[in-house]
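Participant: Generate coordinates for the sequence data below:
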Amino acid sequence: MSAAPLINYPCTVCCRATSMWCSRCQRVWYCSPEHLQNDWPRHKKECVPTSAVPEQQRNAAPVPIQVQPQQLFSVSAVLFLPEEERPRIIVVNCQPQSSGACPVPLVREFFPRGQPQSVVLTQGLNNEPLRFPLHLWYCPISLAKGAPVNRAIHRITSGAAPKPWSGPVLVLKFNGSRRQGYTDAGSNDLPALSSYFLAYK
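Facilitator: Just a heads-up that it's a prediction; the model follows:
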């Protein structure tokens, strides 16, 4: 991975602002080597080395993204609370970013016990690719801090999940495979989520 000076773009995996890119093609941005490695199975299909690009295009500097102040907007999300038997459909505010960048969902309020982390689900039942990937937020230290097992997840997996999920879990839905924004998540996303919880070890 290489860094481009003073220009921040959204990480392809998590949308965090970054100046690091794939040094092979210099067209895709990542905030860490781990995210590049995680995305490589998908990205390698489109990664064209800069040596294969005409020189006049190769030497062109990336165009900085202009930041425009914008108002928050809301999308529906699925919230699994540990003390409830069923997941809820709630509204989550998102902060728009610069043009073309993925908005930042404001999820901190749902995780009072610690800093949330996220994972992007790209496959659903029977490993079928999801047309709209799911962005799952959770707190990895909830169980260590004594958070109860998540009853809503326990219920949708019929108690068969090998990992006892605990603490809240929040799920947003990307509006397409390029993950540049969000759309409303709902109960139709529960089968893919159940499949993920059952497969995660």
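Participant: make it CA atoms for all contacts and neighbour counts henceforth
Facilitator: OK.
Participant: And stretch 170-186, how far out from the chain middle?
Facilitator: Relative to its parent chain, stretch 170-186 has a centroid offset of 8 Å by Cα atoms, centre = their mean, to the nearest Å.
Participant: Show me which residues of it are buried.
Facilitator: Neighbour counts over stretch 170-186 (16 or more other Cα atoms under 10 Å) mark Leu170, Val171, Leu172, Lys173, Phe174, Asn175, Arg179, Gly181, Tyr182, Asp184, Ala185, Gly186 as buried.
Participant: Report the contact partners of the closest residue to the fifth one other than its chain neighbours.
Facilitator: Taking Cα to Cα, 6 or more residues apart in numbering, and ignoring the residues beside it in sequence, Phe174 has Tyr182 as its nearest neighbour in space, at 4.2 Å. Tyr182 sits next to Val75, Pro103, Leu172, Lys173, Phe174, Asn175 when contact means Cα atoms under 8 Å, 6 or more residues apart in numbering.
Participant: List the contacts of the first one.
Facilitator: Spelled out, it's Val75. Neighbours of Val75 in contact, by Cα under 8 Å, 6+ apart: Val91, Val92, Asn93, Cys94, Tyr182, Thr183, Asp184, Ala185.
Participant: which residues of this protein fall in helices?
Facilitator: 33-43, 55-58, 151-156, 190-199 (DSSP state H).
Participant: Adding mean neighbour count, write these out as TSV.
Facilitator: TSV is the format used below for these (neighbours: other Cα atoms under 10 Å):
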stretch	mean neighbour count
helix 33-43	13
helix 55-58	10
helix 151-156	22
helix 190-199	18
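Participant: all strands of this structure, in order?
Facilitator: Ranges of strands within the chain are 2-3, 9-10, 17-18, 20-21, 73-80, 88-95, 104-105, 117-123, 129-138, 169-174, 182-183, based on DSSP state E.
Participant: quick one more, to check against the first:
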Amino acid sequence: MNPAVSLINHPCTVCFKSTSMWCSRCQTAWYCTPEHLHSDWPRHRRECVAVAPQQANMIATPPPVQPQLITVSAILFAPQEDSPRIITVNCEPPRTPSQGTCPMPLIHQHFPGGEANNVVLTQGLNGEPLRFPLQLWYSSSALASNGPINQAIFRITSGAAPKPWCGLVMVLKYNGSRRQGYSDAGSNDLPALSAYFLAYK
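Facilitator: Sure thing, here's the model as predicted:
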């Protein structure tokens, strides 16, 4: 590390120890040692998208992977976590015109058996149309088998939903009503999601 470079310390992605070193390729993942980057590389490679040339405080990464991937922020509601969190999701651009124009989010590794269904929310609170529709990915088998109740969803609805949501949920945000791509989802989208979960039966 270069002591002349003043950076805000971030938690290491692996051990949460404070560090000012980051992945040299994407500059969004923080690691306290090169060993931690290499041990996390099988997971991190799916979200690692190159940005700028190397600077001080960077840890060299393994060879680049799929530079054509598009990266967006998504909201993850994990069953065992008390609150939703923002994660990075890679999206693969369509390869042929028959696949449409919207990229395909690479989210199946988050779901047991890779099985994930989705529903698109076009209305928010009080039924007003959403300018940026929300796409919810979920496991229908977790819902059908009454899997573990999603604690993050339970918390944002204050436990008032008529039916608890089971299993993992991931939410992506379209970049417009034509649904031709994605933009970054964030905490501003939680009220519309809470309204949906409260109405789910």
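Participant: TM-score for the pair, please.
Facilitator: Once superposed, the chains reach a TM-score of 0.63 (TM-score structural alignment, normalised by the length of the first structure), with 133 aligned residues with a Cα RMSD of 1.8 Å.
Participant: ok so, going back, and of the helices of the first structure, who's closest to Leu81 of the first structure?
Facilitator: Closest to Leu81 of the first structure of the helices of the first structure is helix 151-156 (Cα to Cα; 6.5 Å).
Participant: The closest one vs the second structure, average distance?
Facilitator: Taking mean Cα distance after the TM-score superposition for the first structure, the mean distance separating helix 151-156 of the first structure from the aligned residues in the second structure is 0.2 Å.
Participant: helices or strands up against that helix?
Facilitator: helix 190-199 (3 or more Cα pairs under 8 Å, 6 or more residues apart in numbering; DSSP states H and E).
Participant: I'd like to know which elements the helix it packs on is packed against.
Facilitator: Going by 3+ Cα pairs under 8 Å, 6+ apart, helix 190-199 of the first structure lies up against helix 151-156.
Participant: Quick one: distance of the helix it packs on to the chain centre.
Facilitator: On Cα atoms, centre = their mean, the centre of helix 151-156 of the first structure falls 22 Å from that of its chain.
Participant: now stretch 158-167 of the first structure
Facilitator: Distance, centroid of stretch 158-167 of the first structure to centroid of chain: 21 Å (Cα atoms, centre = their mean).
Participant: Then stretch 193-201 of the second structure?
Facilitator: On Cα atoms, centre = their mean, the centre of stretch 193-201 of the second structure falls 20 Å from that of its chain.
Participant: try stretch 163-183 of the second structure
Facilitator: The chain centroid and the centroid of stretch 163-183 of the second structure are separated by 10 Å under Cα atoms, centre = their mean.
Participant: cool, stretch 156-167 of the second structure as well?
Facilitator: That offset, for stretch 156-167 of the second structure, works out to 21 Å (Cα atoms, centre = their mean).
Participant: For Cys166 of the second structure, give its distance to Glu81 of the second structure.
Facilitator: 13 Å (Cα to Cα, to the nearest Å).
Participant: Then His38 of the second structure?
Facilitator: Applying Cα to Cα to His38 of the second structure and Glu81 of the second structure gives a distance of 26 Å.
Participant: more neighbours, these two?
Facilitator: His38 (17 against 14; other Cα atoms under 10 Å).
Participant: Can you check which part of the first structure the helix or strand harbouring the more buried one sits on?
Facilitator: Of the helices and strands defined by DSSP states H and E, His38 of the second structure is found in helix 34-44. Mapped onto the first structure with TM-score structural alignment as the criterion, helix 34-44 of the second structure occupies no residues.
Participant: Which position in the second structure pairs with Arg155 of the first structure?
Facilitator: Match for Arg155 of the first structure (TM-score structural alignment): Arg155.
Participant: Tell me who's in contact with its match.
Facilitator: Asp82, Ser83.
Participant: go on, Glu84 of the first structure?
Facilitator: Glu84 of the first structure touches Asn150, Arg151, Ala152, counting by Cα under 8 Å, 6+ apart.
Participant: Redo the residues you listed as TSV? Include distance to His35 of the first structure.
Facilitator: Listed next are the contacts of Glu84 of the first structure as TSV, based on distance: Cα to Cα, whole Å:
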residue	distance to His35 of the first structure
Asn150	28
Arg151	31
Ala152	29
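Participant: With distance to Tyr138 of the first structure as extra columns, can I get the contacts of Val75 of the first structure in CSV?
Facilitator: Converted to CSV, the contacts of Val75 of the first structure look like this (distance: Cα to Cα, whole Å):
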residue, distance to Tyr138 of the first structure
Val91, 17
Val92, 15
Asn93, 17
Cys94, 17
Tyr182, 18
Thr183, 19
Asp184, 19
Ala185, 16
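Participant: Quick check: the match of Arg155 of the first structure vs Ile86 of the second structure, distance?
Facilitator: From Arg155 of the second structure to Ile86 of the second structure the distance is 16 Å (Cα to Cα).
Participant: And for Glu128 of the second structure?
Facilitator: In terms of Cα to Cα, Glu128 of the second structure sits 25 Å off from Ile86 of the second structure.
Participant: Now check the first structure for the residue matching Phe77 of the second structure.
Facilitator: In the first structure, Phe77 of the second structure lands on Phe80 (TM-score structural alignment).
Participant: picking that back up, the more surrounded of Glu128 and Ile86 of the second structure?
Facilitator: Remark: of Glu128 of the second structure and Ile86, Ile86 carries more neighbours, 16 against 10, as counted by other Cα under 10 Å.
Participant: Fine, thanks again, bye for now.
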